[in-house]
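>>> Kindly generate the corresponding structure for this input.
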Amino acid sequence: MTTEKRPVIKLQLSFFDKIIEAFTLLLLLATWIYVFILYSRLPDSIPTHFSINGKPNAFGHKSDLYQLLTVLTSLYILLSIAARFPQYFSYLKPVTPESAKKQYTLATRILRYLKVLIVLIFAAFVFITTRY
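Modelled structure (predicted):
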C-alpha cells in the first residue's frame, strides 16, 4: 500500500456517463418490475442451474429470483459507492494533481461499464430462468 496523498476531486459526469448510469438504473428497475409482474404466473419450481447444453439440471423455489435480484441490487449499490472514491483505487502510474482527473475519470468509467455488464448478465439470467 502506498502512503502517497492523492488529490480528492469531485468528478463531473459527462453526458455519455449520465446516459450509461440512467440506462443501468432503468434496466435494474425493469428487471425488478418484470419479476414482480410475472411472479404470480411462475410455477413454484424454476430452474436455478443449467448444464453446458442449456438444459436445467437444478431447480429451486420461484422466490429464489428475489435472492438473485437482491445480489444484483447489492452489487449495483456497492459499485456505485466505490465509484465515488477513485482516490483509493490502484493505478499503474502515480496519481499527480495534473493527472488525477484523467485517471479518476477512466477508473470510474470502467466501474460504470462493469455495472452495465453485471446488470445485463443478471437480467439475462432472470429472463432465461423465467422463460424456460
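>>> Could you use CA atoms for every contact and neighbour count after this?
Will do.
>>> Point me to the residue sitting closest to the centre of this protein.
Nearest residue to the geometric centre of the chain (C-alpha atoms, centre = their mean): Lys115, 3.2 Å.
>>> I have a second one here; can you model it like the first so I can compare?
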Amino acid sequence: MQRPGIKIQPEPIDRIIEVIGLIGLILLIGIPLLFFSEIPDTIPRHFGVDGTPDRFANKSQIWVLPIIGLVLYVGLLWTSKYPHLFNFPQKITEQNANKQYKQAVRGMRLIKVVLVWVLAYITYSTIQTAQGNQNGLGNYLIPVLIITVVGMLGYSLLQSTKKEGGK
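Coordinates of the predicted model:
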C-alpha cells in the first residue's frame, strides 16, 4: 500500500524553528566572511576529544564547515518536502499520516537547527583559537551534543508513537 502524499502546513512553532535555523546558517557563512582577513595563515583543522586543536591547515580550510553545512541544510530542506518517503516506527495510514508527517518534518527542522548552530560554533571557535583568543572548543561540546541529539531522537520517537489525543 502506498503512503498518502499530503502537504504539511507548518505551525507557528515550525516557522520559529525555521527562522532559528536560517539565522544559524547565515552565521555559519557570515562568520568566516567577517573574520577571513583577520585569520592567521594557519588555523586549527581538527580538535581532539578534549576540545584542543591537534591538527592544523591553511586558513582557506575555514570554508569546509560552512560548505558542508550549506549542502546538508539544503539537502534536509529538500528531503523534508517528501515525508511520505521517510521511515516510520509504525504503519502510516490516512488517519495518522498528517500527525506522523508533521512530527517527522519538525524533527528534520530541529536537525537543521542543531547542525548549523554546532557548525557555526565550531567555525567561530576555530577562528578564535587561531587568533589566540580561546583555547579550543572546550570539553563540554561533545557531551552537550550527545545529550541534545539523543534527547531530540527520544522525544521524536515518543511523539510519533503517542496515540492521537493521548498523553
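>>> After superposition, what is the TM-score?
Superposed pair, TM-score by TM-score structural alignment, normalised by the length of structure 1: 0.93. Supporting alignment: 129 aligned residues with a C-alpha RMSD of 1.0 Å.
>>> Check which helix or strand the residue nearest to the centre of structure 1 maps to.
Lys115 of structure 1 belongs to helix 100-131 when assigned by DSSP states H and E.
>>> Which strands and helices lie in contact with that helix?
Where contact means 3 or more C-alpha pairs under 8 Å, 6 or more residues apart in numbering; DSSP states H and E, helix 100-131 of structure 1 is packed against helix 15-38, strand 45-50, helix 64-82.
>>> burial measure for the aligned residue in structure 2 for Arg112 of structure 1, as a count.
In structure 2, the residue paired with Arg112 of structure 1 is Arg109, using TM-score structural alignment. With neighbours defined by other C-alpha atoms under 10 Å, the count for Arg109 of structure 2 comes to 23.
>>> State whether Ile20 of structure 1 and Arg112 are indeed in contact, as I suppose.
Yes. Counting by C-alpha atoms under 8 Å, Arg112 is a contact partner of Ile20 of structure 1 at 7.3 Å.
>>> want to throw the helices and strands packed on helix 100-131 of structure 1 into TSV with distance to Pro56 of structure 1 and mean neighbour count?
Shown next, in TSV, are those (distance: least, C-alpha to C-alpha, whole Å; neighbours: other C-alpha atoms under 10 Å):
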stretch	distance to Pro56 of structure 1	mean neighbour count
helix 15-38	19	14
strand 45-50	4	16
helix 64-82	15	15
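>>> Quick one: closest of these to Val95 of structure 1.
Proximity to Val95 of structure 1 (C-alpha to C-alpha) singles out helix 64-82 among these, at 17.7 Å.
>>> elements contacting that closest one?
By 3+ C-alpha pairs under 8 Å, 6+ apart, helix 64-82 of structure 1 packs against helix 15-38, helix 100-131.
>>> who wins for proximity to Ala124 of structure 1 among the helices and strands packed on helix 100-131 of structure 1?
Between these, helix 15-38 lies closest to Ala124 of structure 1; by C-alpha to C-alpha that is 9.2 Å.
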